[in-house]
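**Q** Would you be able to build a 3D model of this:
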Amino acid sequence: MREITIALDGMGGDSGPEVVIAGAEAAHIRHPNIRFLIFGDEAKIKPLLDANPRVAGASEFVHTEVAVGMDDKPSQALRRGRKTSSMWMAIDAVKTGRAQVAVSAGNTGALMAMAKVILRTMPNIERPAIAGLWPTIKGESIVLDLGATIGPDAKQLVQFAVMGEAYARVIFGVERPTVGLLNIGEEEVKGTESVKAAAQILRNLELPIDFHGFVEGDDIGKGTVDVVVTDGFTGNIALKTAEGTARQVAHYLREGIERSFFAKIGYLFAHSVFRTLRDKMDPRNVNGGVFLGLNGLVVKSHGGTDGLGFASAIDVALDVAAADLVRKIATDMDVLVQLAGDLSEAAEREEAAVS
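**A** Prediction:
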């Protein structure tokens, strides 16, 4: 694999530089050929680099004056952190070619706002989407959008599907990924007009996609399809619900094990099973949402993760950068435009037909 430079927002996340440097160390152990371009407050980051020669030896550090707060509004972050914040400069490094991808655990709204201003959306794409890996019974699936676009129309949902399948081909190595639209039922008569119209467009076009049709909420965990497409409002709620359910199950297990002596004995015999369950349900292992639809790569790490979770986000960043995901999405969008012509007109026809 060619050497890849990853720009890191050293000040993002709930715990800031400590998690970023710990994650960079764990990722570099797995991938010794990667390099880091780290932006942040010298007073906070330099001592961590001095204590970690592995990361320091693979990094270039740039001091920044401003750190975007986790509670900052996107407009406020743009005004205060434009060109001077660690978040802005990490994304700008992708635009200028100093890095192939940027990773931040910072404020999602601010990160998306800055990414859109700096990188701009790709041709033929109206709205970006956040795509994340989701653990399933069969392995993993990709779910998008996880919070970037609220209330997309049929045309934008089709664009999400094309971007999602390109990502799936990169991550899963599948030539024709299966794609499903998240809905309240599998019947064609159910759902909003935009979802039903998007389904009709995907059925009618001969795209390099194996369109499954509608999927329901429980199909996400089943791994029914490789890519689940939904709007950012629904996707973000589904993600947070899944994370909360995982913590709830873990709480019940701990509570049950501590309830009696025999339960503790049973845990000792089934320790490997419980460890496997813990690993499969650990959100840190699938951390890292990719911003799709921009002229450059940005990966969002969960703000409350630890070093292991941040390293997982770096792993995702490395994979999409090495696979040249932006170029693959652009190629697939060109195919979509050739097949559909004016996608807006197709979407309007289908929405009128299902209304």
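**Q** switch to C-alpha atoms for all contacts and neighbour counts from now on
**A** Fine.
**Q** For residue 280, which non-adjacent residue is spatially closest?
**A** With sequence-adjacent residues excluded and distances taken as CA to CA, 6 or more residues apart in numbering, residue 280 is closest to residue 135, at 7.1 Å.
**Q** any idea how far that neighbour is from residue 182?
**A** Here residue 135 is placed at a distance of 17 Å from residue 182 (CA to CA, to the nearest Å).
**Q** What distance do you get for residue 247 to residue 241?
**A** In terms of CA to CA, residue 247 sits 10 Å off from residue 241.
**Q** quick one: which of these two has more around it?
**A** residue 247 (15 against 12; other CA atoms under 10 Å).
**Q** What residues of the host helix or strand of that one count as buried?
**A** Under the criterion of DSSP states H and E, residue 247 resides in helix 232-257. Across helix 232-257, burial judged by 16 or more other CA atoms under 10 Å covers 232, 233, 234, 235, 236, 238, 239, 242, 246, 250, 257.
**Q** any idea what the nearest residue to the first one once chain neighbours are set aside is structurally, helix, strand or coil?
**A** It stands for residue 232. Leaving aside its sequence neighbours, residue 232 sits nearest to residue 147 (CA to CA, 6+ apart; 3.8 Å). For residue 147, the assignment made with DSSP: H, G, I helix; E, B strand; the rest coil gives coil.
**Q** Let's compare: structure for the following, please.
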Amino acid sequence: MTLPRIAVDAMGGDEGVQTMISGAALARRRHDKFQFLLVGNETRIKAALDAHPQLRGASEILHCDDVVGGDEQPTRALRRAKTTSMGLAVNAVKKGDAGAAVSAGNTGALMAMSKLALRTMPGIDRPALAALLPSLGETDVIMLDLGANTECDARNLVQFAVMGAAYSRIVTGREEPRVRLLNIGTEEIKGTDAVQEAAQRLREAKGLALQFDGFIEADKINRGTTDVVVCDGFSGNIALKAIEGAARFVTDLLRTAFTSSLRSKIGFLVSRPATELLKHHLDPNNHNGAVFLGLNGLVVKSHGSATAAGVANAVTVAARLLEDDLTQRIAADLAQLGGNVGAVRARQPATSEVSAK
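**A** This next block holds a predicted model:
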């Protein structure tokens, strides 16, 4: 089977063309069946490819000089969708020249271009931004929405749950991923009207390939007790940045503590295997690659500051979702949601998880 190409916006991101190409080359070694469409300045891309002959032999270059600025307004960038590296990468998916697009550029511009070019899938009102977060469980936890929609109604949240569960089945291998709604408490009486109504709909829905487990508070997101956390984009973006900030705080605190004295430095040498494992787990590059779910095509957003390893992870996410045909999985689940047959298992949180607030 010939797999579709992955279009890479080589000009997006803070670290430049070299990092984007190096990341794509690393991903190519992991998924050597994939071909690439590298979009951007041809001269700079060819220079970067000199160090990666394997990627060069599996790639085509689509030249353009125009680049979306990191602080550019999405509406302004949208008018240049046909001339920028970001816009051309997304358009390659629309035209069928690529199966997925990966960019580390302006998130707002990427979302605007993706929505305009690819449109939302039938049965989806709004696309959502989903990402993998580390957890204490055997697999990562998927969280959505992370900023694409600041306000959501119950219907949006139910659709996010369906899309997140489809993504989770690929990542976790679970036939019925555990899904929870982010809330200020786990009791059924808590939450906004939208969250309350979404929970009720998920409890009553039938035939969905997910297990709805009620509500979850933000401090339990990474505990490994759930596979998918669903929320509006405003709450999700704040929660995500709080988690990332806490991770950086722990890392910096350990660095300061271990360099404060000779005794501390000796202690660091003794505990280095454990601290290296912690550093690996908290490094955002190892979980890089957020997906715009709900579009008629795959678009993956890489952190603008991602290293080559981070870019490789974002490209790997695109490759894996293409291999497992995420878009078709979501379409099938949405059809089941409309049909409303079977039963979704609803389970109440354990007593120890119920907040006393």
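**Q** shouldn't the residue nearest to residue 232 of structure 1 be in contact with residue 128?
**A** No: between residue 147 of structure 1 and residue 128 there is no contact under CA atoms under 8 Å: 9.9 Å.
**Q** Looking only at neighbour counts, state which of those two leads.
**A** Comparing residue 147 of structure 1 with residue 128 by neighbour count (other CA under 10 Å), the higher total belongs to residue 128, at 25 against 22.
**Q** What separation do you get for the residue lying closest to residue 290 of structure 2 once chain neighbours are set aside and residue 22 of structure 2?
**A** Of all residues not flanking residue 290 of structure 2 in the chain, residue 131 sits nearest, at 4.4 Å (CA to CA, 6+ apart). Distance from residue 131 of structure 2 to residue 22 of structure 2, counting by CA to CA: 22 Å.
**Q** ok, of the buried residues of helix 232-257 of structure 1, which one's closest to residue 278 of structure 1?
**A** residue 250 (7.7 Å; CA to CA).
**Q** mind listing what that closest one touches?
**A** Residue 250 of structure 1 sits next to residue 278 when contact means CA atoms under 8 Å, 6 or more residues apart in numbering.
**Q** again, only using 10 Å
**A** Going by CA atoms under 10 Å, 6 or more residues apart in numbering, residue 250 of structure 1 touches 244, 256, 274, 277, 278, 281, 282.
**Q** Confirm that residue 37 of structure 1 sits in a strand.
**A** Yes: according to three-state DSSP, residue 37 of structure 1 belongs to a strand.
**Q** list the contacts for it?
**A** 5-10, 58-62, 89-90, 93, 98-99, 102.
**Q** Same question for residue 53 of structure 1.
**A** 25, 59.
**Q** at 6 Å instead, please
**A** If you count contacts by CA atoms under 6 Å, 6 or more residues apart in numbering, residue 53 of structure 1 has none.
**Q** and if you look at residue 223 of structure 1?
**A** Residue 223 of structure 1 sits in contact with 136, 138, where contact means CA under 6 Å, 6+ apart.
**Q** Could you report the distance from the counterpart of residue 86 of structure 1 in structure 2 to residue 77 of structure 2?
**A** In structure 2, residue 86 of structure 1 lines up with residue 85, judged by TM-score structural alignment. Note on residue 85 of structure 2: its distance to residue 77 of structure 2, by CA to CA, is 11 Å.
**Q** Look at the two and report which has more neighbours.
**A** When residue 85 of structure 2 and residue 77 are compared for neighbours, residue 85 comes out ahead with 30 against 23, by other CA under 10 Å.
**Q** Tell me how far the more buried one lies from residue 110 of structure 2.
**A** 11 Å.
**Q** next one: residue 225 of structure 2
**A** 32 Å.
**Q** So residue 146 of structure 2 sits against residue 233, correct?
**A** Yes: in this structure residue 146 of structure 2 lies within contact range of residue 233 using CA atoms under 6 Å: 4.7 Å.
**Q** you'd agree residue 71 of structure 1 is in a strand?
**A** No: under three-state DSSP, residue 71 of structure 1 falls outside any strand and is assigned coil.
**Q** Can you tell me the closest non-neighbouring residue to it?
**A** residue 107 (7.0 Å).
**Q** Look at that neighbour and say how many residues are nearby.
**A** By other CA under 10 Å, the residues close to residue 107 of structure 1 number 24.
**Q** now do the one 4 residues further on
**A** Look at residue 111 of structure 1: counted by other CA under 10 Å, it has 26 neighbours.
**Q** likewise the one 3 residues further on?
**A** Other residues within reach of residue 114 of structure 1, judged by other CA under 10 Å, total 24.
**Q** Same check on the one 10 residues further on?
**A** Burial of residue 124 of structure 1, expressed as a neighbour count using other CA under 10 Å, amounts to 15.
**Q** still on that earlier bit, which of the helices or strands spans the residue nearest to residue 290 of structure 2?
**A** strand 128-133.
**Q** how many neighbours does the residue lying closest to residue 298 of structure 1 once chain neighbours are set aside have?
**A** Spatial nearest neighbour of residue 298 of structure 1, excluding adjacent residues (CA to CA, 6+ apart): residue 102 at 4.8 Å. Residues within reach of residue 102 of structure 1, counting by other CA under 10 Å, total 31.
**Q** So residue 102 of structure 1, which state does it fall into?
**A** Relying on three-state DSSP, one would call residue 102 of structure 1 strand.
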